[in-house]
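**Student:** Okay, predicted coordinates and the sequence, questions at the end:
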Amino acid sequence: MRLVEITPDNVLEACALRVRPGQEGFVAPVARSPAEAYASPDVARPRLVYDGDRLVAFVRGFFGVRFDPDDPRDRPRSGPWRPAVSAGHQGRGYGRFAVGAVCEEVRRRGGSRVTVSWKPGGHGPEGFSTGLGFRPTGGVSGDQVVAELDLGPAAQVQCP
């Protein structure tokens, strides 16, 4: 498995990535994420996950983002945003690899905590995220549950 930047050569393939039926309401289409990321290149890095020559997943890392700048309690956060594994490749470790790569990038940038959020529901990513060790903070972002994973040296759970 390897991470690859989105380029003119693979952008159409990236935009064609689809999750399983029933999951569409829990993650934005992959085409939306690179467009948003390239509008804010200082805080978001979209990447594709390939297994050999096959595109199997997408992940967008965000770094040092304050979601509510008007709230003095809102600290900068980093983590994976909108990971999506293609319908035919789920359950094979590609999502874990993608999230793990973002965690490593957060560590390289000096971070010790990774944040994710999800929309609650039966076909959503809650089970995947909690299975990796993310724990709800009790906070919400819009209609999404906010969860975190401690990456510090004393962490009980290591990032995937």
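**Tutor:** Yep, that arrived.

**Student:** contacts and neighbour counts: CA atoms only from here.
**Tutor:** OK.

**Student:** Which strands or helices does the longest helix along the chain pack on?
**Tutor:** Taking DSSP state H as the assignment, the helix of the chain that covers the most residues is helix 94-108. Secondary-structure packing of helix 94-108 (3 or more CA pairs under 8 Å, 6 or more residues apart in numbering; DSSP states H and E): strand 54-65, strand 77-85, strand 113-118.

**Student:** Need the residues that contact stretch 107-122.
**Tutor:** 26, 77-81, 103, 106, 124-126, 129, 134, 141, 143-152 (CA atoms under 8 Å, 6 or more residues apart in numbering).

**Student:** another one to put next to it:
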Amino acid sequence: MTTPGPRLEEITPADLDAALGIRVRPDQEHAVAPVVKSLAEAYVHHGVTWHPGPDGPERFYLGLGFCPNGETSGGETVGVLELDGDPAGAPR
């Protein structure tokens, strides 16, 4: 059996609780923000943030199509992703 690769899914009211229940392994907690923080940042920045550096998740996010938009938040890089034909980083 093959494990599927990472993918992005829209969070809806119907699956919000399930999304908030997602956890990473304890050895990954230093590198991954809790889902609730990531959802809040995505709402505010129309994207994601990540810690820069060789051990950070930048390569992962770039591989999903996120692009740094030149902003930082709390010392983290802000990356945006074009969805549904909207320009990346467009205000909501």
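**Tutor:** Nice, thanks for sending it over. Just so we're clear, the structure is a prediction, and the values are computed from it rather than from any experiment.

**Student:** sorry, back to before: out of the contacts of stretch 107-122 of structure 1, which end up buried?
**Tutor:** 26, 77-81, 103, 106, 124-126, 129, 134, 145-151 (16 or more other CA atoms under 10 Å).

**Student:** follow-up on the earlier one: tell me, the longest helix of structure 1 lands on which residues of structure 2?
**Tutor:** Under TM-score structural alignment, helix 94-108 of structure 1 has no counterpart anywhere in structure 2.

**Student:** Report the angle between that helix and strand 54-65.
**Tutor:** With axes from the mean of the first three to the mean of the last three CA atoms, to 10 degrees defining the directions, helix 94-108 of structure 1 sits at 30 degrees from strand 54-65.

**Student:** Next, the buried residues of helix 94-108 of structure 1.
**Tutor:** Buried, per 16+ other CA under 10 Å, within helix 94-108 of structure 1: 94-107.

**Student:** Just the closest of the residues you listed to residue 66 of structure 1, please.
**Tutor:** Nearest to residue 66 of structure 1, judged by CA to CA, of those is residue 106 at 15.1 Å.
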